[in-house]
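*Asks:* can't give you the sequence, but here's the structure:
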């Protein structure tokens, strides 16, 4: 399965209810940002980055949780690094592809984080933020019976977010230095 096929398969058109929910929350978020902007608490770049992060999180939740059909049972794998054991022991190309795609899932999210905070973030903050977002995804998958709850996905997603955050933090720092 190639990336285009994964994207089209797991990103069906949103329903009217989903669109209404998304835009309702987006408007509230925008009003909060406008209030903060008027009081000098945020910059325009932070507003744009915050809205991009919200949108990306919604798309990630939609494609990893809400587009899936309920399995009817709670599935979980609590062994840490079980997926890499499968790669090493069985030479599973599908599992390594899945692991790499999980790293890639939150990489773009991490790229936007320094702009949302308007500062370079340490690598561990990117890791923690990615891990927490992934924990929300995994918990929803478990509670709604729509996938396999696993720590490996949280680790891979956190790693991807951290890598994006580190790269963007470096670029953000260079951008700020060039303005001085």
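*Replies:* On my side now, so go ahead. Keep in mind that what you see is a predicted model, and the values were worked out from it rather than measured.

*Asks:* Only C-alpha atoms from now on, for both contacts and neighbour counts.
*Replies:* Fine.

*Asks:* The protein: strands as residue ranges?
*Replies:* In the chain, the strands defined using DSSP state E lie at 75-77, 148-150.

*Asks:* can you tell which of those strands is closest to residue 103?
*Replies:* Nearest to residue 103, of all the strands of the chain, is strand 148-150, at 14.0 Å by C-alpha to C-alpha.

*Asks:* Can you spell out which helices and strands pack onto the closest one?
*Replies:* Applying 3 or more C-alpha pairs under 8 Å, 6 or more residues apart in numbering; DSSP states H and E, one finds that strand 148-150 makes contact with strand 75-77, helix 123-143.

*Asks:* Let me know which of those is tucked in deepest.
*Replies:* Ranked by mean neighbour count, those are led by helix 123-143 with a mean of 20 (mean count of other C-alpha atoms under 10 Å).

*Asks:* alright, now check it against this:
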């Protein structure tokens, strides 16, 4: 199970209207390893891909590309390029608008949806106990949103405890 932003997104950005036509949807992204754009913010693989390969498991299915429990049984990636740690309410209260309508909280909700698809409580517990969870880099886009809205460095610095709190709350609750 993988969470994060563009440094971990294995293709969700191709399935989200706000990012579908972004740079990772066209060459040269994906040319070297996959021979086609995959939605990864890379010409090749991401760290999550190397980890999956080292463990001998398939590349995780992007959540927005899956439809059934079978699509998610061997791994799922919730990361979205441009995702923020903080939710839209935080930004809106400061007169800012995120570039992508996905936050870490959305990814946690998607994770809970996948767990429901995977069957009984016993089955979900077994799957989680034998799974690797990767919480990739997230929070940088929060600052990019701030600076795009002409926020000062001091104002952006005040985001730090909020971003850390958002990550902490999702990691400890999920």
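*Replies:* The structure has been received and is ready for your questions. Here the structure is a predicted model, which is why all the values come from computation and not from measurement.

*Asks:* Any chance you could compute the TM-score here?
*Replies:* Scored against TM-score structural alignment, normalised by the length of structure 2, the superposed chains reach a TM-score of 0.33; 88 aligned residues with a C-alpha RMSD of 4.8 Å.

*Asks:* just to revisit the earlier point, and of the strands of structure 1, who's closest to residue 20 of structure 1?
*Replies:* strand 148-150 (28.4 Å).

*Asks:* buried sites along the closest one?
*Replies:* Going by neighbour count (16 or more other C-alpha atoms under 10 Å), the buried part of strand 148-150 of structure 1 is 148-150.

*Asks:* and residue 172 of structure 1, how far is that from residue 97 of structure 1?
*Replies:* Distance from residue 172 of structure 1 to residue 97 of structure 1, counting by C-alpha to C-alpha, to the nearest Å: 30 Å.

*Asks:* Compare those two (neighbour count), which wins?
*Replies:* Neighbours per residue, other C-alpha atoms under 10 Å: of residue 172 of structure 1 and residue 97, the larger number sits with residue 172, 21 against 14.

*Asks:* and the more buried one, how far is that from residue 127 of structure 1?
*Replies:* Look at residue 172 of structure 1 and residue 127 of structure 1: by C-alpha to C-alpha, they are 18 Å apart.

*Asks:* Which neighbouring elements make contact with whichever helix or strand residue 89 of structure 2 is part of?
*Replies:* When secondary structure is defined using DSSP states H and E, the element that contains residue 89 of structure 2 is helix 88-92. Under the contact criterion of 3+ C-alpha pairs under 8 Å, 6+ apart, the helices and strands touching helix 88-92 of structure 2 comprise an empty set.

*Asks:* For it, buried residues please.
*Replies:* By neighbour count on 16+ other C-alpha under 10 Å, the buried set for helix 88-92 of structure 2 is 88, 91.

*Asks:* what packs against the helix or strand following it?
*Replies:* Secondary structure here is assigned by DSSP H and E; on that basis, the next helix or strand after helix 88-92 of structure 2 toward the C-terminus is helix 104-117. With contacts defined as 3+ C-alpha pairs under 8 Å, 6+ apart, helix 104-117 of structure 2 has these neighbours: helix 69-72, helix 160-173.

*Asks:* Please identify the buried residues of helix 104-117 of structure 2?
*Replies:* The neighbour-count check on helix 104-117 of structure 2 (16+ other C-alpha under 10 Å) flags 104-108, 110-111, 114-115, 117 as buried.

*Asks:* What's the local residue count around the closest residue to residue 116 of structure 1 other than its chain neighbours?
*Replies:* Nearest residue to residue 116 of structure 1, sequence neighbours excluded (C-alpha to C-alpha, 6 or more residues apart in numbering): residue 46, at 4.4 Å. Other residues within reach of residue 46 of structure 1 by the criterion other C-alpha under 10 Å amount to 21.

*Asks:* wait, residue 46 of structure 1 sits on residue 112?
*Replies:* No - the pair residue 46 of structure 1 / residue 112 is not scored as a contact, 9.5 Å apart, by C-alpha atoms under 8 Å.

*Asks:* thinking again about what came up before, could I get the buried residues of strand 148-150 of structure 1 in JSON lines, plus columns for distance to residue 117 of structure 1?
*Replies:* Written out in JSON lines, the entries for those read as follows (distance: C-alpha to C-alpha, whole Å):
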{"residue": "148", "distance to residue 117 of structure 1": "32"}
{"residue": "149", "distance to residue 117 of structure 1": "30"}
{"residue": "150", "distance to residue 117 of structure 1": "29"}
